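A.B. asks: Here is the input, now give the coordinates:
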Amino acid sequence: MSLTAWVNGRFLPLEEATVHIEDRGFQFADGVYEVIACFGGKFLELDAHLDRLEQSCEAINISLLKSRPELIELIHETYRRNPFDHAMIYIQATRGVAPRSHLLQQEIVPTLVITSRELPTPSANKLAMGASAITLPDIRWQRCDIKSIALLASVIGKQEAARKGVDEAFWLDNEGHILEGCATNCFAVIDGELVTHPLDHQVLGGITRHLTLKIARQHGITVTERPWKLDEPGLTECMMSSTTNAVIAVSHINDKTIGDGTAGPISSNLRQWMIDEFEAMKQ
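C.D. replies: I've put the predicted structure just below:
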């Protein structure tokens, strides 16, 4: 399939979709983004994604210059031109194009880009056996609640994870609590409760994280949002969530086996319940 992107007011073939060399997203990572899952033309938690996009833009003082209805129409049209059965819609907004200077000297027009690609899914073996991860000291900036395109620390973390032959790296705070992954939120099952770090400047409010907690509560699982560590007594499962993973078990962290080394019952159930919701949404 030949892909099409929306860039600053025009739909273009992906290979022709470019921005100016002095775009502040390129020069300074001065921008924010969202990734939205789409199943059979139905967008998952679209309003929640757009709420977060607006919050990120407001936090760094960028105007989208598009109303909510206009943005939704553009998202639908981008998908229509790239109609994968399972798709991920990427939206990126930057401050715009200006001569390179930390302090902006003039009013400029923000850059807005929207693309649609096929949504990757974990392999059957990964779903059964669980993913693997390492932990790293948190080297990121202190506003992880903003979905910034400044992802160098996450790139470094992912590279280190790949070098060690695992799927993800989880960031640790100074006291050894697990915060989140390079591109995921992280959970544990401790004494039968689903535990995850509370939202703050160190943790992004993941849309799939929110959906995971909602589904857990709907099925009678106790949810606790608090700092937690890997060596806590009663820890039997770990898992991670993201747009591309939904929910997937993490069975090995730092070469330590979690539970019996396969996807545990709560992570497996949460994933199936979430997939069931996706399928119902498509209907």
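A.B. asks: all contacts plus neighbour counts: C-alpha atoms, from now on.
C.D. replies: Will do.
A.B. asks: Could you count how many residues lie near residue 65?
C.D. replies: 12 (other Cα atoms under 10 Å).
A.B. asks: what residues are up against residue 262?
C.D. replies: 128-130, 249, 251 (Cα atoms under 8 Å, 6 or more residues apart in numbering).
A.B. asks: go with 10 Å
C.D. replies: Applying Cα atoms under 10 Å, 6 or more residues apart in numbering, we find residue 262 in contact with 125-131, 237, 249-252, 268.
A.B. asks: now it, nearest residue through space, not along the chain?
C.D. replies: residue 129 (4.2 Å; Cα to Cα, 6 or more residues apart in numbering).
A.B. asks: Touching, that neighbour and residue 265? I think so.
C.D. replies: No: contact between residue 129 and residue 265 fails when scored by Cα atoms under 10 Å: they sit 11.9 Å apart.
A.B. asks: joint contacts of these two?
C.D. replies: Residues touching both residue 129 and residue 265 (Cα under 10 Å, 6+ apart): residue 249.
A.B. asks: doesn't residue 55 fall inside a helix?
C.D. replies: Yes: Residue 55: assigned to a helix according to DSSP: H, G, I helix; E, B strand; the rest coil.
A.B. asks: What helix or strand is the residue lying closest to it once chain neighbours are set aside located in?
C.D. replies: Of all residues not flanking residue 55 in the chain, residue 146 sits nearest, at 7.8 Å (Cα to Cα, 6+ apart). Secondary structure assignment for residue 146, by DSSP states H and E: no helix or strand.
A.B. asks: Look up how far residue 3 lies from residue 146.
C.D. replies: Using Cα to Cα, to the nearest Å, residue 146 is found at 29 Å from residue 3.
A.B. asks: Give me the more crowded residue out of these two.
C.D. replies: Set residue 146 next to residue 3 and count neighbours by other Cα under 10 Å: residue 146 wins out with 23 against 15.
A.B. asks: The more buried one is in contact with residue 52, isn't it?
C.D. replies: Yes: with contact defined as Cα under 10 Å, residue 146 reaches residue 52; the gap is 8.4 Å.
A.B. asks: show me the contacts for the spatially most central residue of the chain.
C.D. replies: Note on the chain: the residue nearest the mean C-alpha position is residue 242, at 4.9 Å, using Cα atoms, centre = their mean. Residues in contact with residue 242, defined by Cα under 10 Å, 6+ apart, are 35, 37, 181, 183-186, 206-209, 212, 248.
A.B. asks: Near residue 13, how many other residues are there?
C.D. replies: Residue 13: 12 neighbours (other Cα under 10 Å).
A.B. asks: oh sorry, the question was meant for residue 69
C.D. replies: Around residue 69 there are 9 residues (other Cα under 10 Å).
A.B. asks: does it sit in a helix or strand, and which one?
C.D. replies: helix 68-81.
A.B. asks: please give me the structure for this one as well, since I'd like to look at both together:
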Amino acid sequence: MRTVYVNGDYLPESEGRVSIFDRGFLFADGVYEVTTVLDGKLVDFDGHAARLERSLRELDMPMPMTRDALLEVHHRLVAENDIDEGLVYLQVTRGAADRDFAYPAEETEQTVVLFTQAKPGLAKAPEKGLSVDLQPDLRWGRRDIKTVQLLYPSMAKMAAKRAGHDDAWMHEPGGTITEGTSNNAYIVKGNTIVTRQLGNEILHGITRAAVLRLAREAQMKVEERAFTVEEAQSADEAFVTSASTFVMPVTSIGGKAVGDGQPGRIAGRLREIYLDEARAKAL
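C.D. replies: As a prediction, the model looks like this:
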């Protein structure tokens, strides 16, 4: 049975409890982060901690503990649950209070929960690329804040799976792609990598930042701009990035094969160099 962390206590998962009045449950009033574990070490922890601080700040919430204390909790959970390859999930909410749209008093104690998921083979090279469906982007406007309100991405992912796809890319009314349901989206035209520019419309991915930096260091051309569904379907290759998939090729978009329908060369190379650095710098 897994050990989880709930508000300062390390507990068997069957004993973890959160109040029914918690604002994360009542209002999705909380944020989360997911940190990858490779070889028993944390990948890009500082990036995830920095984004957590930003998300909390955007929602007028303080950090519930120091970054060093948070790192200690992550390390203990990885050790106690014997995680070699997997994920550590962290959720912070505004805490429990009587139901009211207005925020509770500032001294209300936040809720902090962490748990692990073992994912053996997480870093294994993909045998095939993803097939992604196309779904309208109906999320709220502040997608740059990593909140726990994930209902629409879940709905879009399930619609894609029912249609026989692995995932979905979401698009705006004008036909421009924003991102995947749980990842950032990229296309490759010639030798140029194209991905949506940062803004409120997409999550500021930690893996995204690392991959784009590595691409530029490898002398690959990168354009951060909006791209359309039509551009995506006529691209030479495509891929997604996230903490749980690293760099994952996409071989079909909206039922149309991308390039030759096989995982692309650039996506494969970026996955290799990203994993090499992730392992070398993991904590």
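A.B. asks: Tell me how many other residues surround residue 99 of structure 1.
C.D. replies: Counted by other Cα under 10 Å, the residues lying close to residue 99 of structure 1 total 13.
A.B. asks: try residue 124 of structure 1
C.D. replies: 9.
A.B. asks: What's the separation between it and residue 236 of structure 1?
C.D. replies: Applying Cα to Cα, the value for residue 124 of structure 1 to residue 236 of structure 1 is 22 Å.
A.B. asks: chain center to stretch 274-283 of structure 2, what's the gap?
C.D. replies: Centre-to-centre, stretch 274-283 of structure 2 and its host chain are 17 Å apart (Cα atoms, centre = their mean, to the nearest Å).
A.B. asks: Can you give me the buried ones in it?
C.D. replies: 274-275, 278-279, 282-283 (16 or more other Cα atoms under 10 Å).
A.B. asks: what's the closest of the residues you listed to residue 102 of structure 2?
C.D. replies: Distance to residue 102 of structure 2, by Cα to Cα, is smallest for residue 283 among the buried residues of stretch 274-283 of structure 2, at 39.3 Å.
A.B. asks: Please name the residues that touch the closest one.
C.D. replies: 37-38, 40-46, 71, 75.
A.B. asks: can you do 6 Å?
C.D. replies: Applying Cα atoms under 6 Å, 6 or more residues apart in numbering, we find residue 283 of structure 2 in contact with 41-42.
A.B. asks: How much space separates residue 57 of structure 2 from residue 30 of structure 2?
C.D. replies: For residue 57 of structure 2 relative to residue 30 of structure 2 (Cα to Cα), the value is 11 Å.
A.B. asks: who's more crowded, these two?
C.D. replies: residue 30 (26 against 13).
A.B. asks: Relative to residue 55 of structure 2, how far out is the more buried one?
C.D. replies: 9 Å.
A.B. asks: same thing with residue 18 of structure 2?
C.D. replies: 21 Å.
A.B. asks: if you count what's nearby, which of the two comes out ahead?
C.D. replies: Counting neighbours by other Cα under 10 Å for residue 18 of structure 2 and for residue 55 shows that residue 55 has the greater number, 22 against 15.
A.B. asks: That one reaches residue 145, doesn't it?
C.D. replies: Yes: Residue 55 of structure 2 lies in contact with residue 145 (Cα atoms under 6 Å); the separation is 5.0 Å.
A.B. asks: now the helices: where do they sit in the stretch 101-250 of structure 2?
C.D. replies: For the stretch 101-250 of structure 2, the helices defined by DSSP state H, counting those that start in this stretch cover 151-162, 206-217, 229-233.
A.B. asks: Turn the ones you listed into TSV, including distance to residue 140 of structure 2.
C.D. replies: Below are the helices of the stretch 101-250 of structure 2 laid out as TSV (distance: least, Cα to Cα, whole Å):
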stretch	distance to residue 140 of structure 2
helix 151-162	9
helix 206-217	21
helix 229-233	21
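A.B. asks: Compare those helices and give me the one nearest residue 62 of structure 2.
C.D. replies: Of all the helices of the stretch 101-250 of structure 2, helix 206-217 comes closest under Cα to Cα, at 20.8 Å.
A.B. asks: Provide the aligned range in structure 1 for that closest one.
C.D. replies: Counting by TM-score structural alignment, helix 206-217 of structure 2 falls onto residues 207-218 of structure 1.
A.B. asks: To what extent does that stretch diverge from structure 2 after superposition?
C.D. replies: Superposing on structure 2 and averaging over aligned pairs (mean Cα distance after the TM-score superposition for structure 1), stretch 207-218 of structure 1 comes out at 1.1 Å.
A.B. asks: wait, what's in contact with residue 7 of structure 2?
C.D. replies: 111-112.
A.B. asks: so how far is residue 25 of structure 1 from the residue lying closest to residue 113 of structure 1 once chain neighbours are set aside?
C.D. replies: In this structure, residue 113 of structure 1 finds its nearest non-sequential neighbour in residue 7, 4.6 Å apart by Cα to Cα, 6+ apart. Residue 7 of structure 1 sits 14 Å away from residue 25 of structure 1, going by Cα to Cα.
A.B. asks: Residue 61 of structure 1 now?
C.D. replies: From residue 61 of structure 1 across to residue 25 of structure 1, the span is 14 Å (Cα to Cα).
A.B. asks: and these two? which has more neighbours close in?
C.D. replies: Set side by side, residue 61 of structure 1 and residue 25 show more neighbours around residue 25, with 23 against 12, by other Cα under 10 Å.
A.B. asks: mean shift between the longest helix belonging to structure 1 and structure 2?
C.D. replies: Scanning structure 1 for the longest helix, with DSSP state H as the assignment, gives helix 265-282. Between helix 265-282 of structure 1 and the aligned residues of structure 2, the post-superposition mean distance stands at 2.2 Å (mean Cα distance after the TM-score superposition for structure 1).
A.B. asks: how distant is that helix from the center of its chain?
C.D. replies: Computed by Cα atoms, centre = their mean, the chain-centroid distance of helix 265-282 of structure 1 equals 18 Å.
A.B. asks: Can you name the residues in contact with that helix?
C.D. replies: 40, 247, 249.
A.B. asks: And for the first one, nearest residue in space, chain neighbours not counted?
C.D. replies: Of all residues beyond its chain neighbours, the one nearest residue 40 of structure 1 is residue 85 (4.9 Å), with distances taken as Cα to Cα, 6+ apart.
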